[in-house]
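**Q** Provided below are the primary sequence and the corresponding predicted coordinates.
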Amino acid sequence: MTLAHDVTGDGPTVLLLHSTVVDRRMWDPTIPALAEAGFRAVRCDLRGYGDSPLAAEPYNDADDALALLGPGPFAIIGSSGGGRVALEIAARHPARVTTLVLLCTASDDLAPGPRLRAVWDRENALLEAGDIDGAVDLNVTQWVGPEASDQTRSSVRVMQRRVFDIQMAVPEEPPQTAYEYAYADITARTLLVTGAHDLPEFSEVADHLAGVLPAATRMHLPWVGHLPSIERPDLLNPILLDFLR
């Protein structure tokens, strides 16, 4: 199956991988800025998000995303769970990935603390009770930072509801195919962005990666929650473009 995706602009390719709270629409404020700056932006819905149904057999998110690209080099911008996929791609294909921008990224090494476990437990309890709207509200409150507009919160609510509708309609998701790789094999220039209003686990992930990746830049922003690209695109887009250039 080919992932739902779209391509905008001409020039060096930038692959955008969304957070697992939302779908590829999270990049709506980013795509015009990339295209205007002379990049070719490729964004996709991973399986079980947006317009991409869940798989019926084992799959791998990194392989699915790579299938959308040609043979040449590319950059990646990954948000949260999409950042974990970006890290896998860059570790398995270091010669192809020129630049990584990781926004509040997850990783294979993420160790959930009490606050993150409490969010997951509360979400599961709400879903088991059939309170999908409550689970949506929980995620919007948790993951959207204080500087986001009401319109942005409404957009995240729509996307998160779509995630639940797709994934809860399938009795059991097939497993992902696992590969062996090491983050130390990544050679791409990497920008690790975290925010003051996010859970501490994501800063811990970024701090760890900053010590592992050979060409990493660390940036902590005071106005960021978990989804900076849609919370304040006016502030984040210049950061993205400066690093990609």
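**A** Perfect, thanks for sending it. Predicted, not measured: the structure shown is a model, and the values here were computed from it.
**Q** contacts and neighbour counts: CA atoms only from here.
**A** Will do.
**Q** Helices of the protein, start to end?
**A** 31-36, 61-66, 81-92, 114-128, 132-143, 150-167, 200-212, 228-231, 233-244 (DSSP state H).
**Q** orientation of the fourth one relative to helix 132-143 in degrees?
**A** Just to be clear, that refers to helix 114-128. Interaxial angle of helix 114-128 relative to helix 132-143 (axes from the mean of the first three to the mean of the last three CA atoms, to 10 degrees): 160 degrees.
**Q** quick one: helix 114-128 to chain centroid distance?
**A** Distance, stretch centre to chain centre, for helix 114-128: 20 Å (CA atoms, centre = their mean, to the nearest Å).
**Q** what's in contact with that helix?
**A** I132, G134, A135, L138, N139, Q142, L199, E201 (CA atoms under 8 Å, 6 or more residues apart in numbering).
**Q** What residues does the second one make contact with?
**A** Think G134. L126.
**Q** how far away is it from R122?
**A** Distance, G134 to R122, using CA to CA, to the nearest Å: 10 Å.
**Q** do the same with Q176
**A** Applying CA to CA to Q176 and R122 gives a distance of 25 Å.
**Q** still on that earlier bit, can you say which of the helices of the chain is nearest to V21?
**A** Nearest of the helices of the chain to V21, taken as CA to CA: helix 150-167 at 5.6 Å.
**Q** tell me the angle the closest one makes with helix 114-128.
**A** Using the same axes, to 10 degrees, helix 150-167 lies at 60 degrees relative to helix 114-128.
**Q** which parts of helix 150-167 are buried?
**A** 152-153, 155-157, 159-164, 166-167 (16 or more other CA atoms under 10 Å).
**Q** Could you do stretch 203-212 as well?
**A** S203, E204, V205, A206, L209, A210.
**Q** adding another structure so you can compare the two:
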Amino acid sequence: MTISHDVAGDGPVVVLLHSGVCDRRMWDPQWPALIAAGHRVVRCDFRGFGRTPAPDRPHNDAEDVLDLLDALGIERATLVASSYGGRVALEIAARRPDRVSSMALLCPALPGHEPSAELRAFGAREDALLEAGDIAGAVELNVDTFLGPEADEATREAVRGMQRNAFDVQLAVTEEFGRITVDFDLSAIKAPSLVLSGAHDLADFRQIAAGLPDVLTDARHVELPWAGHLPSVERTSAVTDLLIDFLRG
């Protein structure tokens, strides 16, 4: 299955990978700017998000992205990834370093990270709400947890819609299929990387971002004092400028 995607523009390829709270629409503010800056831009929905159906078999999101790039004839790309998408980007870059020219990771997740009590409590609360059938409550929990103080009501509504869609798609299936996990070594990553974190994010993601330069060959970390977990939708122009400057470098 080819995951749902958009592709436009000409030039060096940039692939946008969404967070687990959103889908590919989270990149709407950056999409035209990156194309105008001279890039061929690809964005996709992971299985169970946006317009990609829920999984019908065990799957691996990194493999899905690599299969998409193969289908589009793309040999090498920059990965720009948010949250869970950052975890997928790290897997791609570690397993196939020849395919990744650089990475910009926004509040990335990390395989093997031991969640804090705060993050475990969030997960337990989300599970309880979903099991009780309170999907709207689970949506609001995610919006309140992952958006920082810069997010206005329009941004909150956009994230609310993407998270609700993901729950609706994923909860509609009668059989759940897990993700195939693959071991990989982060030290294999050679791509120059920019790692962003938000000062208002959960401590887990701040720690992951701050620690990645100690693991990756060529990475620098920047904490955004105004940001929560989703800076690209919270202050869109500031993040767009950061990304374009990074791509030029």
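**A** That came in fine, so what should we check first? All of these numbers come straight from a predicted model, not from anything done at the bench.
**Q** got the helices of the first structure as JSON lines, with distance to G50 of the first structure columns?
**A** Shown next, in JSON lines, are the helices of the first structure (distance: least, CA to CA, whole Å):
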{"stretch": "helix 31-36", "distance to G50 of the first structure": "17"}
{"stretch": "helix 61-66", "distance to G50 of the first structure": "14"}
{"stretch": "helix 81-92", "distance to G50 of the first structure": "14"}
{"stretch": "helix 114-128", "distance to G50 of the first structure": "19"}
{"stretch": "helix 132-143", "distance to G50 of the first structure": "15"}
{"stretch": "helix 150-167", "distance to G50 of the first structure": "7"}
{"stretch": "helix 200-212", "distance to G50 of the first structure": "24"}
{"stretch": "helix 228-231", "distance to G50 of the first structure": "16"}
{"stretch": "helix 233-244", "distance to G50 of the first structure": "21"}
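**Q** so what's the counterpart of S107 of the first structure in the second structure up against?
**A** Using TM-score structural alignment as the criterion, S107 of the first structure maps onto L110 of the second structure. The contact partners of L110 of the second structure, taken as CA under 8 Å, 6+ apart, are G86, R87, L90, I208.
**Q** among the helices of the first structure, which is nearest G72 of the first structure?
**A** Comparing the helices of the first structure by CA to CA, helix 61-66 comes nearest, at 10.9 Å.
**Q** Can you name every helix or strand that that closest one contacts?
**A** Applying 3 or more CA pairs under 8 Å, 6 or more residues apart in numbering; DSSP states H and E, one finds that helix 61-66 of the first structure contacts helix 81-92.
**Q** Whatever residue of the first structure lines up with D183 of the second structure - how many residues pack around it?
**A** Mapped onto the first structure by TM-score structural alignment, D183 of the second structure lines up with E180. By the measure other CA atoms under 10 Å, the count of residues near E180 of the first structure is 7.
**Q** Please apply the same query to E234 of the second structure.
**A** 21.
**Q** Could you find the closest non-adjacent residue to it?
**A** A151 (4.7 Å; CA to CA, 6 or more residues apart in numbering).
**Q** What of V224 of the first structure?
**A** For V224 of the first structure, ignoring the flanking residues on the chain, the nearest one in space by CA to CA, 6+ apart is G195 at 4.3 Å.
**Q** Would you mind giving the residues in the first structure matched to stretch 194-203 of the second structure?
**A** Stretch 194-203 of the second structure covers residues 191-200 of the first structure once aligned (TM-score structural alignment).
**Q** Could you tell me the end-to-end distance of that stretch?
**A** The first-to-last residue distance of stretch 191-200 of the first structure comes to 18 Å (CA to CA).
**Q** just stretch 227-235 of the first structure next, same as before
**A** Termini of stretch 227-235 of the first structure sit 13 Å apart (CA to CA).
**Q** So what touches it?
**A** Contacts of stretch 227-235 of the first structure (CA under 8 Å, 6+ apart): 19, 26-27, 29-30, 79, 103-104, 143-145, 147-149, 152, 224-225, 236-237.
**Q** again with stretch 59-67 of the first structure
**A** Contact with stretch 59-67 of the first structure is made by 2-3, 44, 46-47, 85-86, 88-89, 174-178, as judged by CA under 8 Å, 6+ apart.
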